[in-house]
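Asks: everything below, folded, please.
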Amino acid sequence: MPVDGPVGRSVGGPAGRPVSGPRLRRALLAGLVAAAVAVPVSGAARPEAVPAPAPATVRPPRSATPAALDERYVATRADILAAGRAAERAGHRRRAGNLRAMAAPDRRFLSFDGRDGGRTVEVFGDLARAERIAVLVPGSDTGLDSYARLLAGATRLRAALPGRVALLAWLGYRTPATLSAEVLTSARAAEGAHALRGFVRTLRRLRPDAGIALLCHSYGSVVCGRAAPGLEVTDIVLYGSAGVGADSVAALRTRATVWAGRAGGDWVAGVPHTRIVLPFATLGFGTDPVAPEFGARPFAAGDGGHSDYLKAGTISLANLAAIASGGAPVEAGAHA
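Replies: Now for the predicted structure:
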C-alpha cells in the first residue's frame, strides 16, 4: 500500500482506490502488531528471571522527617544488597553489579523489590523539605538491568531543578518490551496505574503541602492516564507519548494541569493514533496527546529522538524542569 500522505488523510491504495483515514490507521496498527509479535518470536530472547528475596522493608515510611527518611534509606539499602547477593549466587553477575552500584552510600531509595523485573523508587534532592516533588514515570524496556538509563536522565533533570524540588525516579511496575505486543495494550499500564495511585497517596500523606508533578514518558504516559482520575497531583506531563487511552484531557477526569510535548525526531509521531477493540484486547491508545483536540497545554520539546528528552542542554529538559518546578515552559526560540 503506497502511503504518501499523513496518517488520517485519504491516500492512494490498490488500483488507485482511495484508502480512508480510519482504514489506513487500522492497517498501520496491524502492521505494528505484526512487527511487535514477530521480532520476539523470531529470536529475540526474553530476559531470564533473576532470583531475589522478598524485601524486608515493605511498609511506607512512617513520616517524612529527615531522621525517618534516613532510617528508610538504610533499610532499603540492605534489601538491595540482599538481592545483589542472591543474583551473585545464581550467576547473574550483571544484575549483581547493577545492584552493588545502587547500594552505594550516596544513593537513596524509598523502596526496593528485586523480584519480577524489579520495583524501586530512588530519591534525588531533599524529600523532607521540598516544596514540590517531581515523579519520573518511565516507559518500556526499563528495569533493573537497564536502570542506568533512568538514572542518567534523572541525574540530568535533578541538576536542572532548583533545590526546593525533589525528584523521584519511580519504577513501580513491570514495563513492557518495546518490541512486543504488550506495548500496544494497556495491560501493563493497569498494573502500573494501581501502583502509582498508591504511591501518590503515600506521598500525599508524607508531604501534604507539596505540589506533585508526574513526568510521564512514552508508555509511562499510559500508566499516568490510567491513574489520573481523581489523583491528587498538580501537573501531569506527557512526553514522547503515543496516547494515554483517553480521547481528551476531559476524559482523564483530573484537576491537574495536563501538558504534552513531542520532539521533532521522535518516531512515536508515526504511530497511528487510534484504538481497535478486539475480542482479547484493545490495541492502541487513541487521540494524539499533542493534537489540539486532545486539549493538553503544549510545550516545546526540540528536535531530538524518543530517548533524548532528558539530554543535557535540550529545550525539552529545560521545559520539563520548569513545569516540575511550578513555572511556565519557554518557547523554542527563547531557549539559549
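
Asks: switch to C-alpha atoms for all contacts and neighbour counts from now on
Replies: Noted.

Asks: OK, contacts around residue 171?
Replies: By Cα atoms under 8 Å, 6 or more residues apart in numbering, residue 171 lies in contact with 118-121, 137-138, 142-143.

Asks: helix/strand/coil for residue 170?
Replies: strand (DSSP: H, G, I helix; E, B strand; the rest coil).

Asks: helices of the stretch 201-336 of the chain, start to end?
Replies: 220-227, 249-252, 315-324 (DSSP state H, counting those that start in this stretch).

Asks: among those helices, which is the most enclosed?
Replies: For the helices of the stretch 201-336 of the chain, the largest average neighbour count (mean count of other Cα atoms under 10 Å) is found in helix 220-227, namely a mean of 27.

Asks: check the offset of it from the chain's centre.
Replies: 8 Å (Cα atoms, centre = their mean, to the nearest Å).

Asks: report all helices and strands that it contacts.
Replies: Taking 3 or more Cα pairs under 8 Å, 6 or more residues apart in numbering; DSSP states H and E as the contact definition, the neighbouring helices and strands of helix 220-227 are strand 132-137, helix 187-206, strand 235-239.

Asks: reformat those as JSON lines; add mean neighbour count and distance to residue 78.
Replies: Putting those into JSON lines (neighbours: other Cα atoms under 10 Å; distance: least, Cα to Cα, whole Å) gives the following:
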{"stretch": "strand 132-137", "mean neighbour count": "25", "distance to residue 78": "24"}
{"stretch": "helix 187-206", "mean neighbour count": "18", "distance to residue 78": "21"}
{"stretch": "strand 235-239", "mean neighbour count": "27", "distance to residue 78": "33"}
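
Asks: who wins for proximity to residue 103 among those?
Replies: For the helices and strands packed on helix 220-227, the distance to residue 103 is smallest for strand 132-137, at 20.2 Å, taking Cα to Cα.

Asks: can you list the helices and strands packed on helix 220-227 in TSV and add distance to residue 36?
Replies: Below are the helices and strands packed on helix 220-227 laid out as TSV (distance: least, Cα to Cα, whole Å):
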stretch	distance to residue 36
strand 132-137	23
helix 187-206	15
strand 235-239	22
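
Asks: next, the structure of the following sequence, for comparison with the previous one:
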Amino acid sequence: MATRPRARRLHRALLAALVTASVALPVSGAARPAAVPAPAPAALAPLTAATPAALAGRYAAGRDGILAAERAAAHHGDRTRAAALRAMAAPTRQFLSFDGRDGGRTAEVVGDLARAERIAVLVPGSDTSLDTYERFRADAVALQRELGGRSAVVAWLGYATPSLTSPDILTPALAEAAAPQLVDFLDELTVAKPAARVSLLCHSYGSVVCARAAPDLRVAGIIVYGSPGTGVDSVRDLHTRATVWAGRSAGDWIAHVPYVRIRLPFMTLGFGTDPVSGAFGARTFDAGSGGHGDYLKAGSVSLRNLARIVAGEYAAVSGRG
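Replies: Purely as a prediction, here's the structure:
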C-alpha cells in the first residue's frame, strides 16, 4: 500500500517539472541568439568499405563542409562559431559527415577506423550542439585512449538534442525523430566494417534515442548511462539481441528524476523504469561517484568499465557500486 502514495508523489513531481519547463521555454527562447546560417551539405554516397582511400574521401568531404560553414559563420559575424569551425577543420580531424544547420549534425571518428576491430558509437544527451561540441568530442577522445589500439570511437551528433529548459526533455518526440537517423548510420557503419565489434554508448536523453532504434540495430552491446529511463519497461521490450548494460554514478543528479511514464491524450511524459533497477533487467556496472557529465572522464571507474564492455571483456567489468 505504501507504493501508492510514492507513485502519486512521483507523478506530481513529473508534472511539476513539465510546468517548470513550459514556463522556462519562452524565456530561454527569447534569450537564444539567432541561428547561425550554414549551407546544406553535399550529398554523399554510402560508405560501403572502410578502406583508407574511401575514408580519406569522406573525411575530405567533411572538411569541405566545415569550411563552408565557417565562411558562412564569418560572413554572419559570429566569430566564436567561425573559430570553432576552423578548429574542427584541422587536418587531424576525421568527419564522416557534417551539417552545420540547426545546431549541427556530425559524425566524427577518433582513432583509425580502417583498422579498428572495436568501434564505439557515442550518442549524446541534452544541450549538445556545435556550441558545446568539444566537450562531447573530449569524451570520445578519452574512451579511444582507454581502449587503445585497433579501436575507434565515433562521436555521433545526429539529431537535434533537447534543451534542459524545454518540455522536449520530458517526452520521446525528439528521440522518435532521431532513431531512424541512428539506424541508417549504424547500418552504413556495419556494412563498411562487417567484422568489427560495434557497441552503442548512450548518455542521458541519448538512451531514449538508442531504445527507439534498438530493434533495428545490429550491434554487440547497448550501454545506457546517466539515463532518465528508456521509454520501455524492461530490456525485453527493447527487442534486441544486443547485450544491454546500464550504469549510474553516485553523484549523478538524474537519480532524483521520477522514473515514471504518464500517457496523456496527445503525448507521453517521462521514460519509465529506472534502467539500473532489477526490474529493468540490464546488466549493471559500477559507474563510480562522478557527476552527470563525468562518465567518460579520464581515470574514472566508469570509463574503465565502459571500455571493458566495448572490448567485450565482460568478466573484467566491475559490478554496480
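
Asks: one step back: out of the helices of the stretch 201-336 of the first structure, which comes closest to residue 153 of the first structure?
Replies: helix 315-324 (9.3 Å).

Asks: sorry, back to before: possible to save the helices of the stretch 201-336 of the first structure as a markdown table with distance to residue 159 of the first structure?
Replies: Shown next, in a markdown table, are the helices of the stretch 201-336 of the first structure (distance: least, Cα to Cα, whole Å):
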| stretch | distance to residue 159 of the first structure |
| --- | --- |
| helix 220-227 | 22 |
| helix 249-252 | 30 |
| helix 315-324 | 9 |
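
Asks: so for residue 99 of the first structure, which of those sits nearest?
Replies: helix 220-227 (23.3 Å).

Asks: which residue is the nearest non-sequential neighbour of the counterpart of residue 295 of the second structure in the first structure?
Replies: Counting by TM-score structural alignment, residue 295 of the second structure corresponds to residue 309 in the first structure. Leaving aside its sequence neighbours, residue 309 of the first structure sits nearest to residue 316 (Cα to Cα, 6 or more residues apart in numbering; 5.3 Å).

Asks: what's the answer for residue 276 of the first structure, then?
Replies: Using Cα to Cα, 6+ apart, the nearest residue to residue 276 of the first structure is residue 283, at 5.1 Å.

Asks: ok, that neighbour - how many residues close by?
Replies: For residue 283 of the first structure, the neighbour count with other Cα atoms under 10 Å is 22.

Asks: please pull up the equivalent of it in the second structure.
Replies: Checking TM-score structural alignment: residue 283 of the first structure goes with residue 269.

Asks: check contacts around the residue nearest to residue 276 of the first structure.
Replies: 184-185, 275-277.

Asks: one more time with 6 Å
Replies: Contacts for residue 283 of the first structure (Cα atoms under 6 Å, 6 or more residues apart in numbering) come out as 184-185, 275-276.

Asks: please enumerate the helices of the stretch 51-200 of the first structure.
Replies: 66-89, 93-102, 147-160, 187-206.

Asks: for the last one, name the packing helices and strands.
Replies: In terms of contacts (3 or more Cα pairs under 6 Å, 6 or more residues apart in numbering; DSSP states H and E), helix 187-206 of the first structure is packed against helix 220-227.

Asks: okay, and the helix it packs on goes to which residues in the second structure?
Replies: Against the second structure, helix 220-227 of the first structure falls on residues 206-213 (TM-score structural alignment).

Asks: residue in the first structure matching residue 127 of the second structure?
Replies: Aligned partner of residue 127 of the second structure by TM-score structural alignment: residue 141.

Asks: can you count the residues close to the residue nearest to its match when sequence neighbours are not counted?
Replies: Spatially, and ignoring its direct neighbours in sequence, residue 141 of the first structure is nearest to residue 177 (4.9 Å; Cα to Cα, 6+ apart). Using other Cα under 10 Å, residue 177 of the first structure has 16 neighbouring residues.

Asks: show me what residue 177 of the first structure aligns to in the second structure.
Replies: Under the alignment (TM-score structural alignment), residue 177 of the first structure maps onto residue 163.

Asks: which residue packs closest to residue 171 of the second structure, ignoring adjacent ones?
Replies: Per Cα to Cα, 6+ apart, closest to residue 171 of the second structure is residue 269, 5.1 Å.

Asks: I should have written residue 298 of the first structure there, sorry.
Replies: Closest to residue 298 of the first structure by Cα to Cα, 6+ apart is residue 260, at 5.1 Å.

Asks: trace the one you found over to the second structure, please.
Replies: So, by TM-score structural alignment, residue 260 of the first structure is matched to residue 246.

Asks: residue contacts, its match?
Replies: 223-225, 275-276, 282, 284.

Asks: how close does the residue nearest to residue 171 of the second structure sit to residue 154 of the second structure?
Replies: Distance check for residue 269 of the second structure against residue 154 of the second structure: by Cα to Cα, to the nearest Å, it reads 30 Å.

Asks: please apply the same query to residue 18 of the second structure.
Replies: In terms of Cα to Cα, residue 18 of the second structure sits 33 Å off from residue 154 of the second structure.
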